[in-house]
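# This is the structure alone, sequence omitted:
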């Protein structure tokens, strides 16, 4: 028999649910927020000696930190797109990025790979529009530095401006090196120079110079170096046979860094591995 609405209304009221949510006092919440903010500040960042705050004293670093925001970028998401309005520079705090340009036919040319402590977006300063796409190669985090406010700090902190000029000079030198890499070097030199460059950049960040992981795909490496993915695979196999590298998927061990540097400099060639004598 169906229960009537009248009988339902006479039922005993249900006991109130017991809340399991722990109340946090505003003071504790404020302390936790302040602690989290301190851990994410420039002074607490292990990359600050490679990044924009390099050489600043603590008071100037705090002034810089006040204008900086933090932004997380998921793997394969864009930090910015070509043609976007330029408003800020981005310092990589965690993770890796790649930048690339695309022509009208949809062909892409990778222009760089960025790691913690490096700046993105400097090529947009003159035109006030981003000149490339920037994509996260893994879940990453950047420090967002509003450029208009940064320019104001340049007038107040001369050392910050001088260091910014050094960063710009380094960017120009890097672009010139890429032009030489693509224009004058043999395929094996290009790949060796690429690995030596990664090695030195990881070493500068306190990581191993001989053991690291390639965050980019072989196709990305080939695109950057002007080589096919098949060429990259052949070079990896060749370098392994020569005892220069040990590779397991994306994990790379540089077995003979000195020889790799000589190869990158053109001081020697990567000859085929000698055949074993018959027993």
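Here it is on my side, so go on. Since the model is a prediction, treat every value here as computed from it, not as a measurement. Residues are numbered from 1 along each chain as shown.

# CA atoms for contacts and neighbours, from now on please.
Fine.

# Who are the packing partners of the host helix or strand of residue 99?
Residue 99 is located in strand 97-102, with elements delineated by DSSP states H and E. Other elements packing on strand 97-102 under the criterion 3 or more C-alpha pairs under 8 Å, 6 or more residues apart in numbering; DSSP states H and E are strand 108-114, strand 133-136.

# quick one: contacts for residue 146?
67, 68, 87, 88, 89 (C-alpha atoms under 8 Å, 6 or more residues apart in numbering).

# tell me, how many neighbours does residue 209 end up with?
Residues contacting residue 209 under the criterion other C-alpha atoms under 10 Å number 20.

# Residues touching stretch 93-110, excluding its own?
By C-alpha under 8 Å, 6+ apart, stretch 93-110 touches 45, 47, 82, 111-117, 131-143, 215, 220, 223-224.

# go again using 7 Å as the cut-off
111-117, 132-143, 223-224 (C-alpha atoms under 7 Å, 6 or more residues apart in numbering).

# Which of these are buried? Put it as a ChimeraX command.
Applying 16 or more other C-alpha atoms under 10 Å to the contacts of stretch 93-110 leaves a buried subset, and the ChimeraX line that selects it is:
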select :111,112,113,114,115,116,117,132,133,134,135,136,137,138,140,141,142,143,223,224
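
# Can you flag which of the contacts of residue 146 belong to helices?
residue 67 (DSSP state H).

# so what's residue 150 up against?
Going by C-alpha under 7 Å, 6+ apart, the list of residues near residue 150 is empty.

# On the three-state scheme, it is what?
helix (DSSP: H, G, I helix; E, B strand; the rest coil).

# Return the distance of it relative to residue 254.
Using C-alpha to C-alpha, to the nearest Å, residue 150 is found at 40 Å from residue 254.

# next, the one to line up against it:
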């Protein structure tokens, strides 16, 4: 598929507060418009980039939902993250100038393409942009550490509670409900990310539902007792 591309202005984007530095005035934002080369549409199931592709750009998600994944030696997929509107994809390619993972759209999506050469050039001109890029990279390191904690020390209930709390928190920043969400990923993909078998993920969802903590209708999830989820995440409660 040849992606459709159109010019976009950061200064007029309603997501700029999420993926652009805070504290820049309108004139500076207009000067940063050159940073975004175009928008690119990615259909559900298509890859934005593949592991091994030459790294050229960062991608700010404008609409849609992605997963990143790597292939194990035996060919199985290991999901490494889920990304939504306002978040940045492509940071994995900075180290070796090649992408280390696949980025796959979980629904029809659109990204803003930011050539990294221009990101580096403008970072020297705008220290606030450089700090913002460093902050994004630091956030990825913190996220990786959080995943390691999930996989290393937490029970299945704690892992799923942490996952749901994290999703609702990120969605609420974007103006969505803190208590209702649509899961764009499958139970199997959730299991891959959390280090759990599919059966364990399904069983844990059922436990949460039976305990009245959540209500599940296919991929729609309603958080009925967020305090209980927090208690489970902190190891202070169990739903049996």
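Sure thing, it's come through. Everything numeric here is computed off the predicted structure, so don't read it as measured data.

# TM-score them against each other, please.
In this superposition the chains share a TM-score of 0.94, using TM-score structural alignment, normalised by the length of structure 2; 234 aligned residues with a C-alpha RMSD of 1.3 Å.

# which residues in structure 2 does the strand holding residue 99 of structure 1 match up with?
Mapped onto structure 2 using TM-score structural alignment, strand 97-102 of structure 1 covers residues 66-71.

# do stretch 180-189 of structure 1 as well
The aligned range for stretch 180-189 of structure 1 is 149-158, by TM-score structural alignment.

# What's the end-to-end length of the matching stretch?
By C-alpha to C-alpha, the extent of stretch 149-158 of structure 2 from end to end equals 11 Å.

# got the buried residues for it?
150, 151, 154, 156, 157, 158.

# try stretch 217-230 of structure 1
For stretch 217-230 of structure 1, by 16+ other C-alpha under 10 Å, it's 218, 219, 220, 221, 222, 223, 224, 225, 226, 227, 228, 229.

# That one aligns to what range in structure 2?
Using TM-score structural alignment, stretch 217-230 of structure 1 pairs with 186-199 in structure 2.

# end-to-end on that stretch?
So stretch 186-199 of structure 2: terminal residues 12 Å apart, C-alpha to C-alpha.

# repeat for stretch 210-228 of structure 1
25 Å.

# try stretch 146-166 of structure 2
First-to-last residue span, stretch 146-166 of structure 2, C-alpha to C-alpha: 11 Å.

# For it, which outside residues touch it?
194, 195, 204, 229, 232, 233, 235.

# All the helices of structure 2, in order from the start?
Assigned by DSSP H, structure 2 shows helices spanning 16-19, 26-32, 116-125, 127-153, 156-173, 187-194, 198-210, 226-233.

# Pick the most deeply packed of these.
Stretch with highest mean neighbour count among the helices of structure 2: helix 187-194 (a mean of 21; mean count of other C-alpha atoms under 10 Å).

# Check the mean deviation of that helix from structure 1.
For helix 187-194 of structure 2, the mean deviation from structure 1 after alignment is 0.6 Å (mean C-alpha distance after the TM-score superposition for structure 1).

# what angle separates that helix from helix 156-173?
100 degrees (axes from the mean of the first three to the mean of the last three C-alpha atoms, to 10 degrees).

# helices or strands up against helix 187-194 of structure 2?
Applying 3 or more C-alpha pairs under 7 Å, 6 or more residues apart in numbering; DSSP states H and E, one finds that helix 187-194 of structure 2 contacts strand 77-84, helix 198-210.

# Mind doing that once more with 6 Å?
Judged by 3 or more C-alpha pairs under 6 Å, 6 or more residues apart in numbering; DSSP states H and E, the packing partners of helix 187-194 of structure 2 are strand 77-84.

# Okay, angle between the strand it packs on and strand 65-71 too, please.
Using the same axes, to 10 degrees, the inter-axis angle of strand 77-84 of structure 2 relative to strand 65-71 is 160 degrees.

# how far does stretch 104-119 of structure 1 sit from the chain's center?
11 Å (C-alpha atoms, centre = their mean, to the nearest Å).

# do stretch 212-224 of structure 2 as well
That offset, for stretch 212-224 of structure 2, works out to 21 Å (C-alpha atoms, centre = their mean).

# Do me a favour and get the end-to-end distance for that stretch?
7 Å.

# now swap in stretch 180-195 of structure 1 and tell me
Termini of stretch 180-195 of structure 1 sit 16 Å apart (C-alpha to C-alpha).

# Pull up the aligned stretch in structure 2 for stretch 147-166 of structure 1.
The aligned range for stretch 147-166 of structure 1 is 116-135, by TM-score structural alignment.

# quick one: terminal-to-terminal distance for the matching stretch?
End-to-end distance of stretch 116-135 of structure 2 (C-alpha to C-alpha): 16 Å.

# likewise stretch 248-259 of structure 1?
20 Å.

# what comes up buried for that stretch?
In stretch 248-259 of structure 1, counting by 16+ other C-alpha under 10 Å, buried: 252, 253, 254, 255, 257, 259.

# and what of stretch 42-57 of structure 1?
42, 43, 47, 48, 49, 51, 52, 53, 54, 56.
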